[in-house]
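Asks: here are the coordinates; sequence isn't available:
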């Protein structure tokens, strides 16, 4: 597994600050944030201008480009994301499922939309991943399994985030085992309690919350997963560089210890 972090943690700072600090924390790579409103990193309307800088930073700080997060399913926006991914050399584009929990029509709309985007990903030679998300159409393991059955494209995979599964009232260790055959990306973070939001950025740092992340990573390893393990901490846009660095370094240390505990490193 490759240890990375989403640059959205440093959403209040420039992209070079994110790369520099994540390199100092010892990460193997990064997930570049293209999340409008949460960062000004990979701004898709200007991706041709920004792409050379992303490649420069990857080389200068020796950080592998593991993925991109772009939550919108808007076809035009997603095409920009995939075009930029090809140009920059980013293999995975992560998005959310959209829709509403418990609404069957909304669920079918999400399936249809994701299916079209998977076809687009196949044309561009990248992988589209989607994760269960609290409040959206795909929100737990049963709905994730339905997506896996409905979308068979080789360019489509599951992105698993234990905090969303935990807040859906499930055991993330059991959940990851049920879907691991199609998991191609993992967003990882901790959380305290099963409320709708993930909590403060500090409480999202791995090891500070209630999730059995040691068991989660062990299950990934036992299942043969060898993809990215990317920290995704949101809500830190107003945080200082020092605050962001503490969260990044603490979480990376916890991930490394988990990998060592299960014999993966």
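Replies: Nice, thanks for sending it over. Here the structure is a predicted model, which means the values were calculated and not measured.

Asks: only C-alpha atoms from now on, for both contacts and neighbour counts.
Replies: Will do.

Asks: how far out from the middle of the chain is the host helix or strand of residue 67?
Replies: Assessed by DSSP states H and E, residue 67 sits inside strand 64-69. Put simply, strand 64-69 sits 9 Å off its chain's centre (C-alpha atoms, centre = their mean, to the nearest Å).

Asks: likewise stretch 201-211?
Replies: 16 Å.

Asks: who touches it?
Replies: The contact list for stretch 201-211 (C-alpha atoms under 8 Å, 6 or more residues apart in numbering) reads 162-163, 166, 172, 188-193, 198, 213, 233-236, 247-248, 250-252, 254-255.

Asks: near residue 35, how many other residues are there?
Replies: Neighbours of residue 35 under the rule other C-alpha atoms under 10 Å: 21.

Asks: quick one: contacts for it?
Replies: 8, 69, 70, 71.

Asks: could you dump the residues you listed into TSV with distance to residue 178 added?
Replies: Output for these, formatted as TSV (distance: C-alpha to C-alpha, whole Å):
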residue	distance to residue 178
8	29
69	24
70	26
71	24
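
Asks: in terms of secondary structure, what does whichever helix or strand comes after the strand holding residue 67 contact?
Replies: Per DSSP H and E, the first helix or strand lying C-terminal to strand 64-69 is helix 75-88. Using 3 or more C-alpha pairs under 8 Å, 6 or more residues apart in numbering; DSSP states H and E, the elements in contact with helix 75-88 are helix 47-60, strand 92-95, helix 104-124.

Asks: tell me the secondary structure for the spatially most central residue of the chain?
Replies: A centroid search over the chain (C-alpha atoms, centre = their mean) returns residue 187, at 3.8 Å, as the residue closest to the centre. At residue 187, secondary structure determined by DSSP: H, G, I helix; E, B strand; the rest coil is strand.

Asks: hmm, back to that, just the helices and strands packed on helix 75-88: most buried one?
Replies: Among these, strand 92-95 has the highest mean neighbour count (mean count of other C-alpha atoms under 10 Å), at a mean of 25.

Asks: most neighbours among the contacts of residue 35, please name it.
Replies: residue 8 (27 neighbours).

Asks: could you find the closest non-adjacent residue to it?
Replies: In space, and not counting its chain neighbours, residue 8 is closest to residue 33: 5.4 Å by C-alpha to C-alpha, 6 or more residues apart in numbering.

Asks: here comes the other one, which I'd like you to weigh against the first:
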């Protein structure tokens, strides 16, 4: 049985602000949530809601969003942002920070840019050494949601993670992005192995709740189980119905019903 973590920037928005969304998720039977970046959130109030409900924060995004490959390539804000992000993550008991590749630069070979990502994230892991935080790199689809992103292939995220070669660095496998890119889910998970440190889901097309699109969810959850992944699953989708109703279907799917 997977631990499911609704994204509080997308789900339970009818409950109010972030702390009240945590409480609504808890009331709906969840013991975990995820979120995007901490900017704009009342962190002390969010911490209080997490502690009050016993809900775990499984992941947050790194800020600011970086364009690593676009000249003049000033990476200093990334490392400064990591310091701030780690401080928030530690306050909230969150063990993962999600990082991205930014936009690719058309004037350079792709391989050179992937190798530069290895250098950037190797330094990033060293920068936060001892924090207890794992960085997870997310490849995203360029066909619908993130045109121009450098990292749109799971296999290349695996390449970067292998290059960083740290137990505190891995990949976020987003089944929605992978499906939109036309990847073979079972093959990608097998290739990634234990480098998968976090998983997110949404249906395709549309990025709504499971059941709103055409993904074969029983088959995909079987792929996930067969891969050996046992960590949490982030519910990062745009609900087409009431949040509480939208999560029931995925709770049933994960339970094998």
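Replies: Nice, thanks for sending it over. What you see is a predicted model, and the numbers here were worked out from it, not measured in a lab.

Asks: sorry, back to before: which ones among the contacts of stretch 201-211 of the first structure lie within helices?
Replies: 162, 163, 166, 172, 213, 247, 248, 250, 251, 252, 254, 255 (DSSP state H).

Asks: and the third one, how many neighbours?
Replies: A count of nearby residues for residue 166 of the first structure, using other C-alpha under 10 Å, gives 25.

Asks: and the counterpart of it in the second structure, what does it touch?
Replies: In the second structure, residue 166 of the first structure lines up with residue 179, judged by TM-score structural alignment. Counting by C-alpha under 8 Å, 6+ apart, residue 179 of the second structure touches 185, 204.

Asks: ok, residue 179 of the second structure to residue 57 of the second structure distance?
Replies: 26 Å (C-alpha to C-alpha, to the nearest Å).

Asks: repeat for residue 164 of the second structure
Replies: Counting by C-alpha to C-alpha - residue 164 of the second structure and residue 57 of the second structure are separated by 25 Å.

Asks: show me where the stretch 151-265 of the first structure has strands.
Replies: Using DSSP state E, counting those that start in this stretch, the strands of the stretch 151-265 of the first structure run over 156-160, 183-188, 228-231.

Asks: and residue 191 of the second structure, what's its match in the first structure?
Replies: Under TM-score structural alignment, residue 191 of the second structure pairs with residue 178 in the first structure.

Asks: its match: how many residues sit nearby?
Replies: Applying other C-alpha under 10 Å, I find that residue 178 of the first structure has 14 neighbouring residues.

Asks: how about residue 211 of the second structure?
Replies: 16.

Asks: counterpart of it over in the first structure?
Replies: Using TM-score structural alignment, residue 211 of the second structure pairs with residue 207 in the first structure.

Asks: how about residue 116 of the second structure?
Replies: Checking TM-score structural alignment: residue 116 of the second structure goes with residue 109.

Asks: you'd agree that match is up against residue 97?
Replies: No - Residue 109 of the first structure is not in contact with residue 97 according to C-alpha atoms under 8 Å; the separation is 9.8 Å.

Asks: contact partners for the residue nearest to the centre of the first structure?
Replies: Taking C-alpha under 8 Å, 6+ apart as the test, what residue 187 of the first structure contacts is 159, 160, 161, 162, 229, 230, 231, 232.

Asks: what does it align to in the second structure?
Replies: In the second structure, residue 187 of the first structure lands on residue 200 (TM-score structural alignment).

Asks: roughly how far does that match sit from residue 48 of the second structure?
Replies: Separation of residue 200 of the second structure from residue 48 of the second structure (C-alpha to C-alpha) stands at 25 Å.

Asks: relative to residue 93 of the second structure, how far out is residue 131 of the second structure?
Replies: 11 Å.

Asks: let me redo that: residue 28 of the second structure
Replies: Taken as C-alpha to C-alpha, the span from residue 28 of the second structure to residue 93 of the second structure is 21 Å.

Asks: have a look at those two and say which one is more surrounded.
Replies: residue 93 (19 against 15).

Asks: relative to residue 222 of the first structure, how far out is the residue nearest to residue 8 of the first structure?
Replies: For residue 33 of the first structure, the distance to residue 222 of the first structure - C-alpha to C-alpha - is 29 Å.

Asks: of these two, which one has the most company?
Replies: Per other C-alpha under 10 Å, whichever of residue 33 of the first structure and residue 222 has more neighbours is residue 33, with 27 against 13.

Asks: just checking, the more buried one touches residue 7?
Replies: Yes - with contacts counted by C-alpha under 8 Å, residue 33 of the first structure reaches residue 7, the gap being 5.4 Å.

Asks: circling back: any chance of the strands of the stretch 151-265 of the first structure in a markdown table, with distance to residue 260 of the first structure too?
Replies: Compiled in a markdown table, those are given as follows (distance: least, C-alpha to C-alpha, whole Å):
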| stretch | distance to residue 260 of the first structure |
| --- | --- |
| strand 156-160 | 21 |
| strand 183-188 | 17 |
| strand 228-231 | 14 |
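
Asks: so which of those gets nearest residue 51 of the first structure?
Replies: With C-alpha to C-alpha as the criterion, residue 51 of the first structure lies closest to strand 228-231 of the strands of the stretch 151-265 of the first structure, at 20.7 Å.
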